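In: All I have is the shape, not the residue letters:
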């Protein structure tokens, strides 16, 4: 069982992670994190001296959760096409959050990319975890020479769908576009290499 200090630190990171997604990094103050975590301000300074340090911890937390999720999928789904379809399910499983806040990885990277390049480089790792895993799935599916290209295509399509569904607040669009991507994956699995 984690020590009380580890649990307190984790509570701060989880609260900050939610706030950075819901409000944005730049719109979230240190005081917001203090209030959401329910931890005295002085205690937070024991773990984090700056908001940037909290963001770094939140990115690390997200990265670990994504890595664990992908590892679980690799163990739970027998074939690469099943795993790729599970990846697509993120869109519909997260539809409510996407409608309200957009994609958590995309919005953070876009926000930081405007004028906080060093922080954005850290946030980019969230995409790289998926990118690497998806590349492995496409390679196993038989597209080793183009696996990375296909991984980027799938991720970019998913990001575009998330943005447009968020902008138009249209879960129907999100579902339809997800099904279109699913059909493209099935074509690839059948050896019909057509563009999305």
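Out: Nice, thanks for sending it over. Quantities reported herein were computed from a predicted structural model and do not represent experimental measurements. Numbering: from 1, shown residues only.
In: rest of the way, CA atoms for contacts and neighbours
Out: Will do.
In: what ranges do the strands span in the protein?
Out: In the chain, no strands are defined using DSSP state E.
In: The spatially most central residue of it: what's it in contact with?
Out: With distances taken as Cα atoms, centre = their mean, residue 105 lies nearest the centre of the chain, 4.3 Å away. Neighbouring residues of residue 105 by Cα atoms under 8 Å, 6 or more residues apart in numbering: 123, 126, 127.
In: Got another one to weigh against that:
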């Protein structure tokens, strides 16, 4: 990695939490300068504008979040355990989730849907990546005869993702981790009653 690439990565890593906590529109150049201790010129020497940095920060936040979930899921021996590991990660790590501003995919989605259209494609891609991971897990369970072959893996992945995102929002706004446990129970119920053979 060149010095310029290291500087660019440093700016992304330092500004990514700001964007997730304060919002993509509300995070100012001054906030980014304070976090990085770099001048405006140094920041704009690496990014054409705040929007380009915001997209890079979102992609970093998204990849980081998906990476944490994938680590939790990778420890599972079965597809069933892997699907349950997803909500259990949030139930076990809720304090960190709250401290870092909640789910970066959902946070960016709210802004991108309403008015920050330049973020929309990146957010869609992040959500697709997350749902594809769930879909592949379900399909692995179908291949291993854990889950019903006729179950629509794409629909169940979207349902599980929606349950989690909704409960992450509730947990964060209500400042109450019980919503993570509610999501975990409902996802487990879906697995047992609708997916399992």
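Out: Thanks, I have it. Since we're looking at a predicted model, the values are computed, not measured.
In: Next, the TM-score between them, please.
Out: Here the TM-score for the pair of chains, by TM-score structural alignment, normalised by the length of structure 1, is 0.83; 190 aligned residues with a Cα RMSD of 2.4 Å.
In: Of the contacts of residue 105 of structure 1, which is the nearest to residue 38 of structure 1?
Out: residue 123 (25.6 Å; Cα to Cα).
In: so how many other residues sit close to that closest one?
Out: 25 (other Cα atoms under 10 Å).
In: next one: residue 9 of structure 1
Out: If you count neighbours by other Cα under 10 Å, residue 9 of structure 1 ends up with 19.
In: Distance check, it against residue 64 of structure 1.
Out: 16 Å (Cα to Cα, to the nearest Å).
In: Could you do residue 10 of structure 1 as well?
Out: 13 Å.
In: between these two, which one's more packed in?
Out: Per other Cα under 10 Å, whichever of residue 10 of structure 1 and residue 64 has more neighbours is residue 10, with 18 against 14.
In: and that one, what pairs with it in structure 2?
Out: Under the alignment by TM-score structural alignment, residue 10 of structure 1 pairs with residue 9 in structure 2.
In: Can you give me the neighbour number for the aligned partner of residue 35 of structure 1 in structure 2?
Out: Aligned by TM-score structural alignment, residue 35 of structure 1 pairs with residue 34 of structure 2. A count of nearby residues for residue 34 of structure 2, using other Cα under 10 Å, gives 13.
In: who are the neighbours in contact with residue 34 of structure 2?
Out: By Cα under 8 Å, 6+ apart, residue 34 of structure 2 has no neighbours at all.
In: at 10 Å instead, please
Out: 14, 15, 28 (Cα atoms under 10 Å, 6 or more residues apart in numbering).
In: Just the buried subset of these, written out for ChimeraX, thanks.
Out: In ChimeraX, this line selects whichever of these come out buried by 16 or more other Cα atoms under 10 Å:
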select :14,15
